[in-house]
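Student: Sequence and predicted structure below; questions after.
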Amino acid sequence: MDSLDTRLLAELQRRADITAQELAEVLNLSPSQVARRRARLEAEGVIAGYRARLDPRHLGLTVQAFVQVQMAAHNADNAANFVRLMHTLPEVVACWTLTGEADYLLRVWVSDLPALNQLIHHRLLPHPAVARVQSQIVMDQPKADSGLPV
């Protein structure tokens, strides 16, 4: 990967819908050269996919929260069952396993506080693998989600 690839990746992270012509102008290459580089980076798995970034407010999602989950017991069955649950909850937009006191960190988007309460008290806490849940509600996001440093 060279500096042109790095610049190409940075531009795609900023604007995934950029055309080959626009990208060629930014990189000072021909559209066909840009297309070949982009195709190679896709084939190599460097570019894993493309997504549209949606504005949560326009979808009625006004509460973002981070939810820490501590497991009742640490075994493969509990972990597998919990991960299966995560895949059934559209409100959970990301899930990470952690070191430290919490075992999982969930990023959640819901319409309002009652919806967060519903998620925590009726979906997470009743799950047999879950011992404890702690949530933090996002007040503001001074830095928006950005791309990876390239």
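Tutor: Nice, thanks for sending it over. Numbering: from 1, shown residues only.

Student: CA only for contacts and neighbour counts going forward, please
Tutor: Fine.

Student: Helix or strand next in line after the helix or strand that Arg40 is a member of, which one?
Tutor: According to DSSP states H and E, Arg40 maps onto helix 31-43. Later in the chain than helix 31-43, the nearest helix or strand by DSSP H and E is strand 63-71.

Student: That next one: what's the following helix or strand?
Tutor: helix 76-86.

Student: now that next one and strand 63-71, what's the angle there?
Tutor: If you take axes from the mean of the first three to the mean of the last three C-alpha atoms, to 10 degrees, helix 76-86 sits at 170 degrees to strand 63-71.

Student: Does anything pack onto the helix or strand following helix 76-86? Which helices or strands?
Tutor: The element immediately downstream of helix 76-86 (helix or strand, assigned by DSSP H and E) is strand 92-97. Under the contact definition 3 or more C-alpha pairs under 8 Å, 6 or more residues apart in numbering; DSSP states H and E, strand 92-97 sits against strand 104-110.

Student: put this beside the first:
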Amino acid sequence: MPKPTLDAIDTRIIAALQADGRLSNHQLAERIGLSPSPCLRRVKRLEREGYIESYRAVLQRDRVGLGFTAFVTVKIEGHADLAADALQDAIVAMPEVVACHMVSGDSDYLLEVVVPDRESYQAFLVGKLLDLPIIKEVRSNIAIQPLKTAAPLPLGHLA
């Protein structure tokens, strides 16, 4: 993986925007010590080059009725075929799956599933996930209490 080519100002920009994506260009420029025009040019370049993927609001899950989170490991039969690709596409398309990682170890995928309650999770598990082909095994770990979610990425290595 190539090393990012970000200078100290770029790093300050992305750190500030991770902390508060609602900063105006003027506020951001003041915070990082640039005038507004070069600050905006840098932000646009960072967006164009894919360092900044998007901007969004981080919602409080309980407040919007999504109080049940499960971390689900999935083991599949076969890996290097079209069925595995179709399975990945199906999982990524499920709105209940807010994160999906291909992993090594005892399972093949780790999913973070967010739904309103236990009954909704059961309906998701039985009606959607277990209905997919080539799934060999599913194990669920139910979140008891979130301690850290949607945290900014650590950028210390860029300094």
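Tutor: It's in. Just so it is clear, the structure is predicted and the values come from calculations on it, not from any experiment.

Student: Just the residues contacting the helix holding Arg40 of the first structure, thanks.
Tutor: 5, 8, 20-21, 23-24, 47-49 (C-alpha atoms under 8 Å, 6 or more residues apart in numbering).

Student: The same query, at a cut-off of 6 Å, please.
Tutor: The contact list for helix 31-43 of the first structure, computed with C-alpha atoms under 6 Å, 6 or more residues apart in numbering, reads 20-21, 24, 47.

Student: From these, list the buried ones, please.
Tutor: Buried members of these, scored by 16 or more other C-alpha atoms under 10 Å, are 20, 24.

Student: Name the nearest of the contacts of helix 31-43 of the first structure relative to Thr97 of the first structure.
Tutor: Ile47 (23.6 Å; C-alpha to C-alpha).

Student: tell me the contacts of the residue of the first structure positioned farthest from its centre?
Tutor: Centroid-distance maximum for the first structure: Ser30 at 32.8 Å, with C-alpha atoms, centre = their mean. With C-alpha under 6 Å, 6+ apart as the criterion, the residues that contact Ser30 of the first structure are Ala24.

Student: Show me what it lines up with in the second structure.
Tutor: Using TM-score structural alignment as the criterion, Ser30 of the first structure maps onto Ser35 of the second structure.

Student: likewise Val130 of the first structure?
Tutor: That one, Val130 of the first structure, aligns with Ile135 by TM-score structural alignment.

Student: what about its match, neighbour count?
Tutor: Neighbours of Ile135 of the second structure under the rule other C-alpha atoms under 10 Å: 16.

Student: if I look at the nearest residue to it once chain neighbours are set aside, how far off is Asp85 of the second structure?
Tutor: Setting aside the residues directly before and after it, Ile135 of the second structure is nearest to Ile76 in space (C-alpha to C-alpha, 6 or more residues apart in numbering), at 4.4 Å. Distance of Ile76 of the second structure to Asp85 of the second structure, given as C-alpha to C-alpha, to the nearest Å: 11 Å.

Student: same check, this time on Asp108 of the second structure
Tutor: 13 Å.

Student: in which helix or strand would I find the aligned residue in the first structure for Ser120 of the second structure?
Tutor: In the first structure, Ser120 of the second structure lines up with Ala115, judged by TM-score structural alignment. Using DSSP H and E, Ala115 of the first structure sits within helix 113-118.
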